[in-house]
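A.B. asks: mind looking at a prediction? Sequence and model below.
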Amino acid sequence: MTTSRMRAEIGEQPEALRRTIEALLPRVPEIERLAAETRQVLFIARGSSDNAAVYGRYLIESHAGRLATLAAPSVATTYGRKLDLDGVLAVAISQSGKTEEIVETLAWAKDCGARTVAVTNGEGSPLAETAEVPLITLAGDELAVPATKTYTTQLAALAVLGLGIGVDCDPADLRRVPDEVEGLIRATEASPALGRIVEALSEVPGAVVSGRGIAFGTALELALKIKEACYLHAMGLSYADLLHGPIAVVDDQTPALLVAAEGSPTLAGTIALAERVRGAGAEAFGFGGGSGLAQASTAALPGPDLPEWVAPLGLIVPGQIMVENLARRLGIDPDVPRGLNKVTQTD
């Protein structure tokens, strides 16, 4: 079978991450100077970039002690409401740097008094030109519509941003990511659980995808990939929200995909959720979480051997591979999902 573009670009992630990390780590002092003039962070994004922003939010709040929030771009673009953003670091994220809504919202934030950063794969793009500090990812051209290497390099850029804002972690952890992702691709494709999970999902109309804390953005991104590349209903939820009612939808036709970083303070809750799901007669499929989540799950794919603060850079990779395999199992071309384009414009 011909290799899809999506699968080829999944395999390009180790080198894309290596280039991006080595290019951006020297810019930490520049970020520190800009961040010193601010007290909180506002992320501006849509789609996969918005899921990357969720990672950035949890990273900065849990490891740098600063308030971080997700913007509502329509406040700027539709309502035209001016806010006091003095003391805010506005961080806009867009793989292309050409989404007009995101460019306009970053310009609005600057006009409202914010300092500005852009994370984009589009060097020389309108978004990069709008920001005071553009952090350019070096993913190379991404031809498949579902974001893979542009997403993980965005996470790498946000990890560097976090170091500049005050995340008290070892940059050496970040430098280990490319090799870890390379090994994780091999381990995932060799795992018997891959075929087991793909086969199970090919026979159901949808799934619940859940994680918490720093892994929450990964759960949202995996749910998005299942929806856009496989046309299945996939609900991405924090497991705290899942337990507040939506868990009622988990049954023999709606399995749970559970995402966790090994060593995370949220791992015990994820394991307990897997046990509850299986106790209710449904299937629970683990992504990461080490042997504990694997033992509690129906089947599980490996996660990265990385500390929690950078684990999401690898944690999404088994999910990407699973989605690409599932799309082909369903007779869908994962490179060109119906109704989608590489650059999405919204009003």
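C.D. replies: Alright, I've got the coordinates. Note that the coordinates shown come from a computational prediction; the quantities given were computed from them, not determined experimentally.

A.B. asks: make it CA atoms for all contacts and neighbour counts henceforth
C.D. replies: Will do.

A.B. asks: could you measure the residue nearest to His63 when sequence neighbours are not counted against Ala223, distance?
C.D. replies: Using CA to CA, 6 or more residues apart in numbering and skipping the chain neighbours, the partner closest in space to His63 is Val167 (5.0 Å). Using CA to CA, to the nearest Å, we find Val167 at a distance of 28 Å from Ala223.

A.B. asks: any idea which helix or strand carries the residue positioned nearest the centre of the chain?
C.D. replies: Nearest residue to the geometric centre of the chain (CA atoms, centre = their mean): Ala52, 4.1 Å. Mapping Ala52 onto the secondary structure by DSSP states H and E places it in helix 47-63.

A.B. asks: Leu155 too?
C.D. replies: Judged by DSSP H and E, Leu155 forms part of helix 149-165.

A.B. asks: report the inter-axis angle for that helix versus helix 47-63.
C.D. replies: Orientation note: helix 149-165 sits at an angle of 30 degrees relative to helix 47-63 (axes from the mean of the first three to the mean of the last three CA atoms, to 10 degrees).

A.B. asks: in three-state terms, label Val167 for me.
C.D. replies: Using DSSP: H, G, I helix; E, B strand; the rest coil, the secondary structure recorded for Val167 is coil.

A.B. asks: repeat for Ile93
C.D. replies: Strictly by three-state DSSP, Ile93 counts as strand.

A.B. asks: thought it was touching Asn121?
C.D. replies: No: using CA atoms under 8 Å as the test, Ile93 is too far from Asn121 to be in contact (9.3 Å).

A.B. asks: who has more neighbours, those two?
C.D. replies: Comparing Ile93 with Asn121 by other CA atoms under 10 Å, the one with more neighbours is Ile93, at 32 against 28.

A.B. asks: which residue sits closest to that one, ignoring its sequence neighbours?
C.D. replies: Val119 (4.7 Å).

A.B. asks: got another, please set it beside the one above:
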Amino acid sequence: MTTTTSVMRAEIGEQPAALRDTLDALLPLAPEIEALGRETRQVLFIARGSSDNAAVYGSYLLQAHSGRLATLASPSIATTYGARIDLSGVLAVAISQSGRTEEIVDTMAWAADCGARTVGVTNGDGSPLAEAADLALVTRAGNEVAVPATKTYTTQLAALAVLALGLGAGLDHGELAAVPDAIDDALDRPADALDAIVERLVGVEGAVVSGRGMAFSTALEAALKLKEACYLHAMGLSYADLLHGPIAVVDSATPAILIAANSGPTLPGTVALAERVVSAGAPAYGIGGGSALAGACDLAVPAPDVPEWLAPISLIVPAQLITERLARSLGYNPDAPRGLGKVTQTG
């Protein structure tokens, strides 16, 4: 394992502070979120890339805890097809780290023109997205230099947790406020399990990353990080989709990385999946899931013990650390993956 430091690793370590600053800035906006909630019935998320993975979390969170239908938009319906849809009663939530991705800004404007109220979730204070939205939830991640999103992603998740609270989710504000300290504690733990998983991932060409429910968003984001920084053929799949056929790709050369909160309704199924993977002769590596998932996997990294509704904010941190370590072990620079920039424009 190389000991060279990276900007990505430094920014991973900045996440607790970024989360505290973001929560301090956004929790006071709850009354404004509530006002928008009174005018709307359902939520439409508009995003791409890591922000789209954050939107998956937001969709599960709102539907499970606020009683609102939440769906993911297809921006090309607006930008390519130019279709008109009745979006009255819809709260369109556009998510962009920079706030400058034209497709996302244009799709939010289209949603407003179709009758939606709008919220912009961005780290770009004063960005086109923030300026155009009815309400801007501006995260406080600070400048992010490494191309793979770390602190901008977790602060997006925190913003969506605040959004859920404002839209009527009967959840504990204090549990959300405790997440930064839990991540701080996790970053201080010995890295033996992380390093052991990284050593086993060196040399593999592909991996399946799976989670269910709230953790599905983390599986998608973890797979994206492994593709971006390590050039690994990583597939992010839900537990259910994996069982519907693609599980055949998991074998001795294609490990499964299984992600779960330490408690909650999806944990037993994730443990059962780990047992099935191992019984088929394939490696299974766990992130989170407490002692139950650890006992079913070959290796596992513990995650902070936070409630399931907040687990994605903390579960992604071990995946980020694995990605950063694996990239360096493979001789890649995790800060500047080939072919990628901080702002991606899509036509």
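C.D. replies: Perfect, I can see it now. Predicted model, so just to flag it, every value in this text is computed and none were measured.

A.B. asks: just give the TM-score of the two.
C.D. replies: TM-score of the superposed chains, computed with TM-score structural alignment, normalised by the length of structure 1, equals 0.99; 345 aligned residues with a CA RMSD of 0.6 Å.

A.B. asks: pull the distance from the helix holding Leu155 of structure 1 to the chain's centre.
C.D. replies: From the chain centre to the centre of helix 149-165 of structure 1 is a distance of 10 Å (CA atoms, centre = their mean, to the nearest Å).

A.B. asks: swap in stretch 333-341 of structure 1?
C.D. replies: Offset of stretch 333-341 of structure 1 from its chain centre (CA atoms, centre = their mean): 19 Å.

A.B. asks: can you give me the strands in structure 1?
C.D. replies: 40-44, 67-70, 88-94, 115-120, 133-136, 206-211, 233-238, 256-260, 284-288, 299-301 (DSSP state E).

A.B. asks: nearest to Gly11 of structure 1 among those would be which one?
C.D. replies: Gly11 of structure 1 lies closest, by CA to CA, to one member of the strands of structure 1: strand 299-301, at 17.1 Å.

A.B. asks: so what corresponds to Ile332 of structure 1 in structure 2?
C.D. replies: Counting by TM-score structural alignment, Ile332 of structure 1 lines up with Tyr332 in structure 2.

A.B. asks: show me the contacts for the closest residue to that match other than its chain neighbours.
C.D. replies: Nearest residue to Tyr332 of structure 2, sequence neighbours excluded (CA to CA, 6+ apart): Cys230, at 7.1 Å. Shown in contact with Cys230 of structure 2 (CA atoms under 8 Å, 6 or more residues apart in numbering): 323, 326-327, 330, 332, 334.

A.B. asks: any idea which of the residues you listed has the most stuff around it?
C.D. replies: The most neighbours, when the contacts of Cys230 of structure 2 are compared by other CA under 10 Å, belong to Thr323, which has 28 neighbours.

A.B. asks: quick check: closest non-adjacent residue to it.
C.D. replies: Leu226 (5.7 Å).

A.B. asks: hmm, Leu232 and that neighbour touching each other?
C.D. replies: Yes: here Leu226 of structure 2 reaches Leu232: they are 5.7 Å apart, a contact under CA under 8 Å.

A.B. asks: so for the two, which residue has more residues nearby?
C.D. replies: Leu226 (26 against 21).

A.B. asks: which residues touch that one?
C.D. replies: 232-234, 323.

A.B. asks: and what of Ile313 of structure 2?
C.D. replies: 154, 157-158, 179.

A.B. asks: Leu326 of structure 2 versus that one, what's the distance?
C.D. replies: For Ile313 of structure 2, the distance to Leu326 of structure 2 - CA to CA - is 21 Å.

A.B. asks: what stretch of structure 2 does stretch 225-232 of structure 1 fall on?
C.D. replies: Counting by TM-score structural alignment, stretch 225-232 of structure 1 falls onto residues 225-232 of structure 2.

A.B. asks: likewise for stretch 22-31 of structure 1?
C.D. replies: So stretch 22-31 of structure 1 is aligned with residues 24-33, judged by TM-score structural alignment.

A.B. asks: and the matching stretch, how far out from the chain's middle?
C.D. replies: On CA atoms, centre = their mean, the centre of stretch 24-33 of structure 2 falls 21 Å from that of its chain.

A.B. asks: which residues does that stretch contact?
C.D. replies: With CA under 8 Å, 6+ apart as the test, stretch 24-33 of structure 2 has contacts from 135, 137-140, 159, 162-163, 165-167.

A.B. asks: mind doing that once more with 10 Å?
C.D. replies: 18-19, 23, 36-37, 119, 134-140, 158-159, 161-168, 173, 177 (CA atoms under 10 Å, 6 or more residues apart in numbering).

A.B. asks: ok, and for stretch 21-41 of structure 2, which residues are buried?
C.D. replies: 21-23, 26-27, 29-30, 33-34, 36-37, 40-41 (16 or more other CA atoms under 10 Å).

A.B. asks: need those in JSON lines (columns: distance to Leu242 of structure 2).
C.D. replies: Below are the buried residues of stretch 21-41 of structure 2 laid out as JSON lines (distance: CA to CA, whole Å):
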{"residue": "Asp21", "distance to Leu242 of structure 2": "37"}
{"residue": "Thr22", "distance to Leu242 of structure 2": "35"}
{"residue": "Leu23", "distance to Leu242 of structure 2": "35"}
{"residue": "Leu26", "distance to Leu242 of structure 2": "36"}
{"residue": "Leu27", "distance to Leu242 of structure 2": "37"}
{"residue": "Leu29", "distance to Leu242 of structure 2": "39"}
{"residue": "Ala30", "distance to Leu242 of structure 2": "38"}
{"residue": "Ile33", "distance to Leu242 of structure 2": "36"}
{"residue": "Glu34", "distance to Leu242 of structure 2": "37"}
{"residue": "Leu36", "distance to Leu242 of structure 2": "37"}
{"residue": "Gly37", "distance to Leu242 of structure 2": "35"}
{"residue": "Thr40", "distance to Leu242 of structure 2": "35"}
{"residue": "Arg41", "distance to Leu242 of structure 2": "32"}
